[in-house]
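Undergrad: generate coordinates for the sequence data below:
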Amino acid sequence: MKFTQMSRRVLVMAASGVTATVVLTACGGVKTTSSGGEGAYPTGNIEMSVGASPGGSTDLITRAIAQGLSKELGVSVPVVNKPGANGALNAKELQSAKADGYKIAVQNASLFTITPLAVSANEAVKLDDFDLIGGISQDDYVLIAPVASGYKTIADLKKTGKNIKYGTTGVGTGAQLASALTFKQAGIESTDVPFDGGAPALTALLGSQVDVATIQVGDSIEQIKARKVVPLAVFSADRIKFLPDVPTAKEQGYDVVVSQYRFLTAPKGTPDDVKTKIGDAAKKTFATDTYKKFNDAHCLTPIEVTPDEVKKILDEYATKYKAQLDQYGISLAAKK
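TA: This is a model prediction of the structure:
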């Protein structure tokens, strides 16, 4: 039986079953102690939590890294899904965890650069409340429509003269920001319909509940290849190798460059030697052919940079996004 990428994501979700925890099976000398003990780090399991449901990009990236860390560090690395509030619930739990290296997480740039523009100051999660271990990869967004719609470009949407209902991956996400900026700049009357992730947004699009949707390329590539949906624009700075024939929003005259970037984090105050061990193990994982093939299979662009470079990237994103929202008078806050 041939499995598509979407099928693989469904299998991951099914494999999670009733519990959202996936534990890598101990083998070849891998330690499976439930918590750290005496001796050089690590002496027990390292839990990796995910602020999203099983099967999405962040979940799949976390699982791929967990397998590599387990191999390199010689301990079991369980993955625990804790979805909610675009990753904020998981982030706040990690923030209060013991800073000993036994709880770490892959986090999304949007949680720190876009979500604060859509929620109150009390609800916002701050980057300074975590220790950065290193950068991972970029996931690009694409605006898609059903093939039957006849739409091929952003200009085609404008020509309809109607209110365009657009699906996104949620409030305070890059998908929402990219869509809102595009429709505002294009002068297209539109209505935001947020979903909890790319999969439900894609399902809504295929079910004609929305006219178009902005989701991550990895979540839509199989439907694009199957010619069930058509890509109208990508929101990267340049065309991407996974969809080389699809023009960017900038090429179509709109100053919209938005992507999802992910990086590895630990609770504030985690010892430097522990972070170094985790970071070195991650780098070795990234260098394997298996992980490189994983990136290509899921349309991910590696940006495996230092913690200082991660912070610089996020600071630039936050400044740019806020300025654009202010410029165009856009609010990302959930409608009440």
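
Undergrad: contacts and neighbour counts: CA atoms only from here.
TA: Noted.

Undergrad: doesn't Ala105 lie inside a helix?
TA: No. Assigned with DSSP: H, G, I helix; E, B strand; the rest coil, Ala105 falls outside any helix and is strand.

Undergrad: ok, it - contacts?
TA: By Cα atoms under 8 Å, 6 or more residues apart in numbering, Ala105 lies in contact with Met48, Ser49, Val50, Thr62, Leu94, Leu264, Thr265, Ala266.

Undergrad: one more time with 10 Å
TA: 47-51, 58, 62, 79-80, 90-91, 94, 133, 263-267 (Cα atoms under 10 Å, 6 or more residues apart in numbering).

Undergrad: same check, this time on Ala124
TA: Ala88, Lys92, Leu111, Phe112, Thr113, Ile114, Thr115, Pro116, Leu117, Ala118.

Undergrad: how far away is it from Ile114?
TA: Ala124 is 10 Å from Ile114, where distance means Cα to Cα, to the nearest Å.

Undergrad: returning to that earlier point: and the contacts of Ala105, which are buried?
TA: Among these, the ones that count as buried by 16 or more other Cα atoms under 10 Å are 47-51, 58, 62, 79-80, 90-91, 94, 133, 263-267.

Undergrad: among those residues, which ones are in strands?
TA: If you go by DSSP state E, those have Glu47, Met48, Ser49, Val50, Val79, Val80, Ile133, Phe263, Leu264, Thr265, Ala266, Pro267 in strands.

Undergrad: can you verify Lys292 is assigned to a helix?
TA: Yes. Assessed by three-state DSSP, Lys292 belongs to a helix.

Undergrad: so Asp273 is in which element?
TA: Element membership for Asp273, per DSSP states H and E: helix 272-286.

Undergrad: this one next, for a side-by-side:
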Amino acid sequence: MSFRKTSLTLACTLAAGLVLGGAAAAQDFPDGPVEMIVPWGPGGGSDTLMRIVANHGEEYLGASIPVINLPGVSGTQGLEEARERDADGYTMAQIHEGLLVSHYTGVTDVHPDDFEPVASFTLSPQYVVVNADTPWETFDEFVEYAKENPGEVTFGVTMAGVPHLHAAMIEDATGAEFSYVGYEGTGERIQALVGGHIDAAIGDIASSLEFVKNDDLRFLATGATERIEATPDVPTLQELGHDLELTINRGLFVPKGTPEERIEVLEESLSKLGDDEEFVEQVNAAGAEVVIRNREDYAEYMDDLDQTVSNLAEHIKQ
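TA: Predicted coordinates for the structure are as follows:
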């Protein structure tokens, strides 16, 4: 046998071994619990929704998914821990748009690029909501007033958080100018809105819908890409001519360097949740929608948002 034939034979044997080895690794994975780090405390939106993902995802993954709450520093402390975990597929971390805000406002050096996306699962559409005693019946009326009276509209947000980002995106797209009032969480600012202490806020179904039904508040527009079943009469910002998506997408990432075949197992298994009727019902009951974005689509979404947050960073710094 010639040297060339021997080399080719050896190369083919090694390649076949690598392929079989990768397939075997995928078949054997996971053979133990896959931890899910949620960088927020128990009881919040991220914790509630990710526990629904974990509880139903175990059936499809064939392994337990214990939820580990590691809150602190605007949801970044747990992600610092996740970034340092072994890249073996046995650690997943929940990330949403807030990480980009924290990164570009100097709260943390952690960035989504420190991880590899698995998929995103839930979408919480955000709303522009006003006190029902205000004169604005439509989003256009609201924007027109905010443009003609710069700084007079008091807008409740979480400073240097996702609601602040969303309000800044509205300003950037419409030319409106708000005066921001900071609140720690959604519940706190919606209570302030109901009490008439502020004019407007970024809210969601879970925090605001009952107040809207009781005529205490009014939804002017939603940042979802399509009208929401629970609020069929509320137009989307895109319908109104603004290229904006104001949503909170909660997804899972794994540390950089995790073997490709293991990420594929996680993605394929957990993406089956989209067809699980009980899962969909529980997510809807928690005030969110089920929108499964695969790895590629989720990465593209985060890349596009990364540019937006980077551009608006100076505007939303505290």
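
Undergrad: most neighbours among the contacts of Ala124 of the first structure, please name it.
TA: Counting neighbours by other Cα atoms under 10 Å, Thr115 comes out on top of those with 27 neighbours.

Undergrad: quick check: the gap between the aligned partner of Arg227 of the first structure in the second structure and Asp233 of the second structure.
TA: Here Arg227 of the first structure is matched to Asp215 in the second structure, going by TM-score structural alignment. Applying Cα to Cα, the value for Asp215 of the second structure to Asp233 of the second structure is 15 Å.

Undergrad: ok, Val110 of the second structure next?
TA: 39 Å.

Undergrad: comparing the two, which residue is more hemmed in?
TA: Neighbours per residue, other Cα under 10 Å: of Val110 of the second structure and Asp233, the larger number sits with Val110, 19 against 12.

Undergrad: residues in contact with the spatially most central residue of the second structure?
TA: The centre of the second structure sits closest to Asn249, judged by Cα atoms, centre = their mean, with a distance of 2.5 Å. By Cα under 10 Å, 6+ apart, the contact list for Asn249 of the second structure reads 46, 95-98, 120-125, 288-293, 298, 301-302.

Undergrad: quick one: the helices in the stretch 151-300 of the first structure?
TA: Using DSSP state H, counting those that start in this stretch, the helices found in the stretch 151-300 of the first structure span residues 154-160, 174-186, 198-206, 217-225, 272-286, 289-297.

Undergrad: out of those helices, deepest packed?
TA: Burial of the helices of the stretch 151-300 of the first structure is given as mean neighbour count (mean count of other Cα atoms under 10 Å); helix 174-186 ranks first at a mean of 23.

Undergrad: other SSEs contacting that helix?
TA: helix 109-113, strand 130-146, helix 154-160, strand 164-168, strand 190-194, strand 212-216, strand 259-267, helix 307-328 (3 or more Cα pairs under 10 Å, 6 or more residues apart in numbering; DSSP states H and E).

Undergrad: repeat that for 7 Å
TA: Taking 3 or more Cα pairs under 7 Å, 6 or more residues apart in numbering; DSSP states H and E as contact, the helices and strands that helix 174-186 of the first structure lies on are strand 212-216.

Undergrad: so where is the strand it packs on in the second structure?
TA: Using TM-score structural alignment, strand 212-216 of the first structure pairs with 200-204 in the second structure.

Undergrad: what does that stretch contact?
TA: If you take Cα atoms under 7 Å, 6 or more residues apart in numbering as the criterion, stretch 200-204 of the second structure is touched by 125-131, 154-157, 163, 186, 190, 193.

Undergrad: likewise stretch 303-312 of the second structure?
TA: Leu100, Val101, Tyr104.

Undergrad: apply 8 Å and report the result again.
TA: Glu97, Leu100, Val101, Tyr104, Leu165, Ala168, Met169.

Undergrad: show me which of those is closest to Gly182 of the second structure.
TA: The closest of the contacts of stretch 303-312 of the second structure to Gly182 of the second structure turns out to be Leu165 (Cα to Cα; 12.4 Å).

Undergrad: isn't His103 of the second structure right up against Pro112?
TA: No. In this structure, His103 of the second structure is not within contact of Pro112 by Cα atoms under 8 Å, at 9.3 Å.

Undergrad: tell me the SS of the alignment partner in the second structure of Pro54 of the first structure?
TA: Taking TM-score structural alignment, Pro54 of the first structure has Pro42 as its aligned residue in the second structure. Put simply, Pro42 of the second structure is coil when judged by three-state DSSP.

Undergrad: ok, Pro42 of the second structure - contacts?
TA: Thr48, Asn69.

Undergrad: any idea how far Leu79 of the second structure is from it?
TA: From Pro42 of the second structure to Leu79 of the second structure the distance is 16 Å (Cα to Cα).

Undergrad: from Ala206 of the second structure, how far out is the closest residue in space to the match of Arg227 of the first structure that isn't next to it in sequence?
TA: By the measure of Cα to Cα, 6 or more residues apart in numbering, the closest residue to Asp215 of the second structure outside its immediate chain neighbours is Ala132, 6.4 Å from it. For Ala132 of the second structure, the distance to Ala206 of the second structure equals 18 Å [Cα to Cα].
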